[in-house]
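Trainee: after the sequence you'll find the predicted model.
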Amino acid sequence: MNPKSILKGRGAQHNVPNRFFELSHELRDDFLEYCAKEGEQADKNKTLYLPVFPKTIVNKVTSPDVGMGYSMNMYQGCEHGCVYCYARNSHEYWGYSAGLDFERRILVKKDAPKLLEAFIKRKNWKAFPIVMSGNTDCYQPAEKQFEITRECLKVFLKYKHPVGIITKNALILRDLDILKALANDNLIAVNISITSLSEETRRVLEPRTATIKKRLETVKVLSENGIPVNVMLAPIIPSINSHEILPMAKKVQEAGALSIAHTLVRLNGAIGEIFTEWIKKAMPDRADKVLHQIESCHGGKLNDSRFGKRMRGEGEIAKQIHDLIKLARHKYFKDKAMPKLNTTLHEQYKEGQLKLF
């Protein structure tokens, strides 16, 4: 790897054009030369938090490939900077680039707790697990400042409503008090994403995420406190982390995880260009090999949007990955499973307290 050539603290290396815009911006060589002569920075590489005010916060998930019925996202964009992130494309709908804008223009939904409360108090709503972070991480760095996720958890607890969490940030342990209270009534399930056991790989692949050590500690602490944890070995990328499936499964089982899940990397939309530029800088010695192996899993293309295939892949390499996951489950998670969340309590608490009559 050659981390010196990578833009510090970022996954994407530039702003790819937004497919919905006719015009695009680019940094020209003459402008860069001018900045160098004047001692100015052409790009300050700063993160901006921008407030937005949506009318709703809970989304119905219709994709047959995603194991959730409803999701909500307190933030759009994600400073973690995971170069492979499928959510990058969604930033284009807000008028930004899926590249650096996704990591540096974070849209903040401060009204999320109020919107959530209004949603689950609807008379016709029947409790069903709502997953936080169906798109972007609810415990990304912005959460440390805004605490929107914590306030939403308070709403779930107040109304005894089941909730799932997907994150790769150890910041979740800040809210251990609320998580334990939810777990007492079987109202919480946590999914921790761990993509590698190598810090060298993590730093270039997921530049602003929690370290692997902290993530494993997070799995351990949550599990010791009675909070069920599933670990997402996702995405599996051929020749980058595919050889780590069994070691990762062993480590997370030892930390207390009850199950594992995985997806095969898919570079849909603008992510193909972002990932290709990144890997040629970060891993030039194996860039072509990795790209060709990803293509072999998706019908000869980096982009695969076919339901039933896009997250599983096909072909010999995909089969080898699935076989390793199957072996890992048999070896380390036999007779273990995540509990089904409790949906029976919410109806009694829709007014914020237990109904007496």
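Mentor: Structure received. In this text the structure is predicted, and so the values were computed from the model without any measurement.
Trainee: every contact and neighbour count from this point should use C-alpha atoms.
Mentor: OK.
Trainee: against Pro339, how distant is Phe258?
Mentor: Just so we're on the same page, residue 258 is Leu rather than Phe. 9 Å (CA to CA, to the nearest Å).
Trainee: of those two, which one has the most company?
Mentor: Neighbour totals were compared for Leu258 and Pro339, and Leu258 leads with 22 against 13 (other CA atoms under 10 Å).
Trainee: for comparison:
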Amino acid sequence: MAKTRPARGATVNRESGRFNLPERAADGDWLDDREIVDDGAAPLRTTVTIDTPRTIITRNTSPDIGFDQSINPYRGCEHGCIYCFARPTHAYLDLSPGLDFESRLFAKPDAPVLLRAELGKRGYVVQPIAFGTNTDPYQPIETEWRIMRGCLEVLAETGHPVFITTKSDRILRDLDLIAPMAKRGLVAVMISVTSLDPRTAMTVEPRAPTPERRLAAVKALSDAGVPTYVSISPVIPAITDHEIEHLIARAAQAGARSVNYIPVRLPHEVAPLFRAWLDEHFPDRAAKVMATIQSLRGGRDNDPNFGTRMRGQGPWAELLRTRVQIACRKHGLVREKLVLRTDLFRAPAGAQGELF
């Protein structure tokens, strides 16, 4: 039986078989082979591999996602959130969506250079670029790699709009870039806060900053004039849903403009990982959690259909909507359409253009 690793989210590291990949066993090259904890499980050592893509902007055509293009400076995420819908992407790399996803990371150090090149292409159409839509751009390794900052420098220089989603207060390191961009109408930030209880947060999102640090980041950003929003996604039945009203109250107190939510989604390999995590950490309510999720998802662990996948269906989904709406009205948080400026964009000059 798999041992729980301290400060990690997934409890297992096996493949799903979707791509006919073999089950992955601990092989020693990514485990700390010296330090053994009391339960016999070796803590995982995070490794980072350089990824060299040819392009960096990803285009999106999903009708229920509010952005057309995005950038992911990293593959995998050390925050280790058990619910992360991006976990299945590691299967394409012949790695496990489980522990590999949060310990075997890939960095794209050429991202700022690639971004500059793509913004300079003839015919480029300016639309806000979203960061943090797949993995967190301010996860711990950003402190060393600074890829997100490099991309922000290019966007600030060219007057390009950007929307950032993160659950890390590391974003405040780049306030010197973000605040001036906000004054020009070029940036907005979404901070994710899913629980106010430190123990719950540590279990659900083991390597993310504490809830209080995230709320402090909301306040610092708001005080600096940055349009800042709070996401309480995902709402997990019987684990975090009782905190909805308190979360919204604290978001308003910190200066958030609005609050966003999505019921927990369990696509592909996330579902068995989530079930194993429930059995390990919440065995007393695992059946109740999954029964409620299935009531939200048409009797399945996951609903992949556009529209309903983001809001759920049935009585529980309607109750969730009502609770969020009432709490937002109570605290003056009105849902607003985010509009960032695109008219300030100036393509980066090429070597030849700089001569004239």
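Mentor: Looks like it came in fine. Values in this document were obtained by computation on a predicted structure and should not be read as measured data.
Trainee: quick one: TM-score?
Mentor: Once superposed, the chains reach a TM-score of 0.91 (TM-score structural alignment, normalised by the length of structure 2), with 341 aligned residues with a CA RMSD of 2.3 Å.
Trainee: rewinding a little: shared neighbours, Leu258 and Pro339 of structure 1?
Mentor: Counting by CA atoms under 8 Å, 6 or more residues apart in numbering, the contacts common to Leu258 of structure 1 and Pro339 are Pro228.
Trainee: and the helix or strand Gln253 of structure 2 falls within, what's buried?
Mentor: Using DSSP states H and E, Gln253 of structure 2 sits within helix 244-254. Within helix 244-254 of structure 2, the residues that qualify as buried are Ile244, Glu245, Leu247, Ile248, Ala249, Arg250, Ala251, Ala252, Ala254, counting by 16 or more other CA atoms under 10 Å.
Trainee: OK, contacts around the third one?
Mentor: Leu247 of structure 2 makes contact with Val193, Thr194, Ser195, Leu196, Ile232 under the criterion CA under 8 Å, 6+ apart.
Trainee: turn those into CSV, columns for secondary structure and distance to Pro304 of structure 2.
Mentor: Below are those laid out as CSV (DSSP: H, G, I helix; E, B strand; the rest coil; distance: CA to CA, whole Å):
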residue, secondary structure, distance to Pro304 of structure 2
Val193, coil, 24
Thr194, coil, 22
Ser195, coil, 25
Leu196, coil, 29
Ile232, coil, 20
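Trainee: among these, which ones are buried?
Mentor: Val193, Thr194, Ser195, Leu196, Ile232.
Trainee: just checking, Ile279 of structure 1 touches Ala287?
Mentor: Yes: taking CA atoms under 8 Å as the definition, Ile279 of structure 1 is a contact partner of Ala287 at 5.6 Å.
Trainee: these two: who's more crowded?
Mentor: More neighbours surround Ile279 than the other of Ile279 of structure 1 and Ala287, with 23 against 19 (other CA under 10 Å).
Trainee: which of the helices or strands spans that one?
Mentor: helix 271-282.
Trainee: next: His322 of structure 1.
Mentor: helix 316-332.
Trainee: post-alignment, that helix versus structure 2, mean distance?
Mentor: For helix 316-332 of structure 1, the mean deviation from structure 2 after alignment is 1.3 Å (mean CA distance after the TM-score superposition for structure 1).
Trainee: that helix corresponds to what range in structure 2?
Mentor: Aligning helix 316-332 of structure 1 against structure 2 (TM-score structural alignment) gives residues 315-331.
Trainee: what does the helix holding Ile279 of structure 1 contact?
Mentor: Residues contacting helix 271-282 of structure 1 (CA under 8 Å, 6+ apart): 1-3, 5-6, 11-14, 16, 83-86, 88-89, 98-99, 204, 267, 287, 291, 302-303.
Trainee: quick one: buried residues of that helix?
Mentor: Applying 16+ other CA under 10 Å to helix 271-282 of structure 1 flags Ile271, Gly272, Ile274, Phe275, Thr276, Glu277, Trp278, Ile279, Lys280, Lys281, Ala282 as buried.
Trainee: closest one to Tyr349 of structure 1 out of those, please.
Mentor: Ile271 (43.0 Å; CA to CA).
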